[in-house]
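Student: Structure for the following, please:
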Amino acid sequence: MVQELTHFVDGKRLPGTSGKFGDVYDPNTGEVQARVPLADKAETEAIIANAEAAQKQWAAFNPQKRARVLMKFLQLVQEEMDSLARLLSSEHGKTIPDAKGDIQRGLEVIEFALGAPHLLKGEYTESAGTGIDVYSMRQPLGVVAGITPFNFPAMIPLWKAGPALAAGNAFILKPSERDPSVPLRLAELFTEAGLPGGVFNVVNGDKEVVDVLLTDDRVKAVGFVGSTPIAQYIYETAARHGKRAQCFGGAKNHAIVMPDADLDQVADALIGAGYGSAGERCMAISVAVPVGQDTADALVAKLTERIGALRIGRSDDEKADFGPLVSRDALDRVNDYIGIGVDEGADLVVDGRGFVLDGHESGFFAGATLFDRVTPDMRIYREEIFGPVLLIARAADYEQALALPTEHDYGNGVAIFTRDGDTARDFTHRVEVGMVGVNVPIPVPIAYHTFGGWKRSGFGDLNQHGPDSFRFYTKTKTVTQRWPSGTKEHATDHFVIPTMN
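Tutor: Sure, this is the predicted structure:
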């Protein structure tokens, strides 16, 4: 039976009225399991109005009281971890353990946001001038929105919502229509935790909803994660309408492998970072750069052996290393890129096309693919594939290896594997990429540091989570105050610009 999903407005589920729907698939079988309503302009504007009305009450809560609501939400999600992970897995296709990791990484930002009473404190200067004190305060923006991707349906919505709510804003989430059930359940748990109705809303939809959020004056800021063309469109459109925007796009993350690295450790790391979650991660390693021919030959041999031992299965298979891709379109895209790589002359070491899981012939499964001798002029190197495809781009020396991620259009994440501290230090200082790992294959910063890529991987001055998130979701007001002491002023004093004299 196909389930009918809803929006979430004013603290309750609300059926759509537009008459437009999208299909939600079971990636394991290829069958439609749910229909999600796609809101129109009128529905979206009504949700914005509801959020605007609710925000003032929420902003009046002191920061500690807001943090207590988030603390209760944290407890409720932890109690439902198993059921949420299964729900997430059933729509996305990632394995249950990976789904739990998705949720947990989101909760870690909620934990960080519990520090709102401290993070929202302003600054104070006594006696900046004679009898004059100056202080600043951080105040919420009002209504803010998050437009989030299919590949992390719990983590990224919580990365956006946690700091936004803690800072006193009302939050409107437009999740991916491919896997919307977990965001809807998270909205219910926020309400159960004591969040007033209308402060957290979920509106499902397509470009029509996005454009309303970008152009309506009542929405003061927009956060986005997805592909680079859409990130750039959202950033530019938001800027034209006077909104703050933090937009994160595609990636082509490299892993530099120095000759002194432990190649068994590297191979294990690359297998997980390249093929985990079927490669549907913005921080997945998609290009390995071994330095020297001997290093490359040995690494390819070790990777090939490990790929042969990978277990691809249903997303609820406890023994599966990874499950299906999210959709038929995603599977077709990956297969098309593999064909492009072959046509471009890359060496196809392992071909993942044509993988079929017994009994699930219509599922969206792709096998692990490995290309060797990939060069920077190839499309498979320049463009994001977003699937279980790992490329080997050989480098003759360290400088050539350093140049590859530095000169690439994307600058999201990069890693280096080496036992030499001087090499690692030089690399971390010189590489033109936003997030760097040293012997760490997926360099995702922890919640109290900031997350964000450079170049065409990120648009905007402030990043996700960490202190930047509270700067993004608040505006600073600075007050200069004086209480006259009764001393008579000269009339000319009023015509002179204030100074610290």
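
Student: make it CA atoms for all contacts and neighbour counts henceforth
Tutor: Will do.

Student: pretty sure residue 115 contacts residue 67?
Tutor: Yes: taking C-alpha atoms under 8 Å as the definition, residue 115 is a contact partner of residue 67 at 7.3 Å.

Student: Could you check how far residue 192 is from residue 164?
Tutor: Distance of residue 192 to residue 164, computed by C-alpha to C-alpha, to the nearest Å: 18 Å.

Student: Could you check which of these two is surrounded by more residues?
Tutor: Neighbours were counted for residue 192 and for residue 164 using other C-alpha atoms under 10 Å; residue 164 has more, 28 against 15.

Student: nearest spatial neighbour of that one, skipping sequence neighbours?
Tutor: Spatial nearest neighbour of residue 164, chain neighbours left out: residue 473 (5.6 Å); criterion: C-alpha to C-alpha, 6 or more residues apart in numbering.

Student: thinking again about what came up before, name the residue in residue 115 and residue 67 with the higher neighbour count.
Tutor: Neighbours were tallied for residue 115 and for residue 67 using other C-alpha under 10 Å; the higher tally belongs to residue 67 (24 against 15).

Student: which other helices and strands contact the one helix or strand residue 222 maps to?
Tutor: Assessed by DSSP states H and E, residue 222 sits inside strand 219-225. The contact analysis (3 or more C-alpha pairs under 8 Å, 6 or more residues apart in numbering; DSSP states H and E) places strand 219-225 against strand 143-147, helix 207-215, helix 228-240, strand 244-248.

Student: how much does that strand deviate in direction from strand 244-248?
Tutor: Counting by axes from the mean of the first three to the mean of the last three C-alpha atoms, to 10 degrees, strand 219-225 lies at 10 degrees to strand 244-248.

Student: OK, contacts around the residue nearest to residue 90 when sequence neighbours are not counted?
Tutor: Excluding its sequence neighbours, the residue lying closest to residue 90 (C-alpha to C-alpha, 6+ apart) is residue 26, at 6.1 Å. Residues near residue 26 by C-alpha atoms under 8 Å, 6 or more residues apart in numbering: 32-33, 90-93, 363.

Student: go on, residue 140?
Tutor: Neighbouring residues of residue 140 by C-alpha under 8 Å, 6+ apart: 59, 167-169, 473-475.

Student: how much space between the residue nearest to residue 90 and residue 230?
Tutor: 26 Å.

Student: Over to residue 442?
Tutor: Residue 442 is 24 Å from residue 230, by C-alpha to C-alpha.

Student: Neighbour count: these two, which is higher?
Tutor: residue 442 (25 against 16).

Student: One more, please, to line up against the first structure:
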Amino acid sequence: MTELAVLNHWVSNASFTGTATRTAPVYDPAVGVVSKHVRLAAAEDVDAAVASAKEAFETWGRTSIATRQRVMFAFRELINARRDELAQILTEEHGKVLADAAGEIARGIEVVEFACGMPHLTKGSYSVEVSSGVDVYSLREPLGVVGVITPFNFPAMVPLWFVPIAIATGNTVVLKPSEKDPSSSIWIAELFAEAGLPAGVLNVVNGDKEAVDSLLEHPDIASISFVGSTPIAKYVYETGTAQGKRVQALGGAKNHMLVLPDADLDLVADSAVNAGFGSAGERCMAVSVVVAVDPVGDDLIEKIRDRMGKLVTGDGRRACDMGPLITREHRDKVTGYLDIAATDGATVVVDGRTAEIDGAADGFWLGPTLIDNVPTTSTVYTDEIFGPVLSVVRVKSYEEGIALVNGGPYGNGTAIFTNDGGAARRFVRDATVGMVGVNVPIPVPVAYHSFGGWKQSMFGDAKAYGPHGVDFFTREKAVTSRWLDPSHGGLNLGFPHSS
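Tutor: As a prediction, this is how the structure comes out:
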């Protein structure tokens, strides 16, 4: 029997074994077998990565903007040229189909391109003669060593939400990806090294809670960026801030799509299927609940069911629409909600447990599932299921629908489908949710805006990427100056340039 490979950490631009002997299995979820093992970092391994990043910051934090930008532009060209290679890694370890993996990478590259404009984004301000002979100006400086902890569902995109901005603003990074699908983070770190990033600027430690706690408690880590479930996000925020760190912690969601009677039901059905079952529902921005305002419920259910019948669930490396779930345990947890739905009086219209699968028998499969008339008291409605389960709730009015949107503990994303501009405008103002779509089912902002929810969907004041990302990874310094004697630097007839 061939011995499986063990994925190491990445420290100082090299593979790093570390001191820990613990490992975890990494599965190919479409086949249901272990494809490799990954080392789980001990506290001493995190210390080594932080020490490397701390040493690198002494130089990288003072490196010219022009030099940092050359690395970022080189990385952008490399990842564009090799994106198919990264998509293959995502499909092998997460299970999402190749087309979905390609879309994830494209959204990550958006943030890389945003970071390529960092010289403009980090400009300060200048006020002349605030008093006689006195000027005041501001500048942005990096924080130092920053920690990034990312989830399994977007193993390439979410690291790319944080790492390029942190690096472009002059910070050094210790990244802790999910141990379920860690290879893409190592691949990204290797590509940054190929792009010319100096040793120690980006380090990757694989691990579980021990590695997370080590980052949260490490005295040389200035900030923590986290994406994951709400309970863990809250823990990360409270633990990190108690240690004096700057923390942005993005949590879970239960996203609603409100459908008004005047909506284009064909557009709604397409959008509900796309947003509910893409990436097997393992998205914090997935549509979990369709709120149908009378009398559209019956027609909408038929249109959604018709489209679901055309979906192919199977191995993402084949011509399939939806892949497996990440682990057998998670699949079993999600399927348990179907029994709960029946017990609570809902109607399971399409049962994903009976779907025909184009893949290996032992894969972690659950086909697209549709549940109608879900009671709002059921855990099928209240819990973030994080799987391919689309619930439909019937309401009699806009007012009843918006009350459901705003009534839960989460405030991540929501959408309204209508042809009434006044109703849409009212919804945008009424929804107590951080990201809102109008006839758009997955309202993920582009890279030059910022991503993040409200309420229990986010802890901390700074959203991910965009202007909030630049603010999070920098701190402002204000300088008040007076120069009494003019001076100059001598003669130099060469054309001025940055270096």
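
Student: what range in structure 2 matches the strand holding residue 222 of structure 1?
Tutor: Under TM-score structural alignment, the match for strand 219-225 of structure 1 in structure 2 covers residues 221-227.

Student: and the counterpart of residue 151 of structure 2 in structure 1, what does it touch?
Tutor: Under the alignment (TM-score structural alignment), residue 151 of structure 2 pairs with residue 149 of structure 1. Neighbouring residues of residue 149 of structure 1 by C-alpha under 8 Å, 6+ apart: 156, 175-176, 225-226.

Student: Flag every buried residue along the top helix by length along structure 1.
Tutor: Counting by DSSP state H, the longest helix found in structure 1 is helix 41-60. In terms of neighbour count (16 or more other C-alpha atoms under 10 Å), helix 41-60 of structure 1 has its buried residues at 41, 43-45, 47-48, 50-56, 58-59.

Student: against structure 2, where does it fall?
Tutor: Using TM-score structural alignment, helix 41-60 of structure 1 pairs with 43-62 in structure 2.

Student: centre of the chain versus that stretch, how much separation?
Tutor: Mean-position distance between stretch 43-62 of structure 2 and its chain equals 24 Å (C-alpha atoms, centre = their mean, to the nearest Å).

Student: ditto for stretch 43-63 of structure 1
Tutor: Remark: stretch 43-63 of structure 1 is offset 24 Å from the chain centroid, using C-alpha atoms, centre = their mean.

Student: mean deviation of the strand or helix carrying residue 339 of structure 1 from structure 2?
Tutor: Using DSSP H and E, residue 339 of structure 1 sits within helix 328-344. Mean deviation of helix 328-344 of structure 1 from its aligned counterpart in structure 2 after superposition (mean C-alpha distance after the TM-score superposition for structure 1): 1.3 Å.

Student: Give me the buried positions along that helix.
Tutor: By 16+ other C-alpha under 10 Å, the buried positions in helix 328-344 of structure 1 come out as 328, 330-331, 334-335, 337-338, 341.

Student: Tell me the helix or strand right after that helix.
Tutor: The helix or strand immediately downstream of helix 328-344 of structure 1 is strand 347-350, counting by DSSP H and E.

Student: Contacts only, for residue 22 of structure 2.
Tutor: Taking C-alpha under 8 Å, 6+ apart, we find residue 22 of structure 2 in contact with 39-41.

Student: Tell me which of the residues you listed fall in strands.
Tutor: If you go by DSSP state E, the contacts of residue 22 of structure 2 have residue 39 in strands.

Student: Trace stretch 81-88 of structure 2 over to structure 1 and give me the residue numbers.
Tutor: Going by TM-score structural alignment: stretch 81-88 of structure 2 matches residues 79-86.

Student: Which positions in the matching stretch come out as buried?
Tutor: Using 16+ other C-alpha under 10 Å as the test for burial, stretch 79-86 of structure 1 gives 81, 84-86.

Student: Can you show me the strands along the stretch 351-500 of structure 1?
Tutor: Ranges of strands in the stretch 351-500 of structure 1, per DSSP state E, counting those that start in this stretch, are 369-372, 389-392, 410-411, 413-417, 435-438, 454-455, 458-459, 474-482.

Student: Find the nearest non-adjacent residue to the counterpart of residue 102 of structure 1 in structure 2, please.
Tutor: Superposed on structure 2 with TM-score structural alignment, residue 102 of structure 1 falls opposite residue 104. Distances taken as C-alpha to C-alpha, 6+ apart place residue 157 nearest to residue 104 of structure 2, at 5.7 Å, with adjacent residues excluded.

Student: okay, now the one you found: neighbour count?
Tutor: Neighbourhood size, residue 157 of structure 2 [other C-alpha under 10 Å]: 22.

Student: The one 3 residues further on now?
Tutor: Other residues within reach of residue 160 of structure 2, judged by other C-alpha under 10 Å, total 23.

Student: ok, now the one 3 residues further on?
Tutor: Under the neighbour criterion other C-alpha under 10 Å, residue 163 of structure 2 is assigned a count of 26.

Student: Doesn't it belong to a helix?
Tutor: Yes: assessed by DSSP: H, G, I helix; E, B strand; the rest coil, residue 163 of structure 2 belongs to a helix.

Student: Touching, it and residue 173? I think so.
Tutor: Yes: taking C-alpha under 8 Å as the contact criterion, residue 163 of structure 2 and residue 173 are neighbours in contact, 7.1 Å apart.
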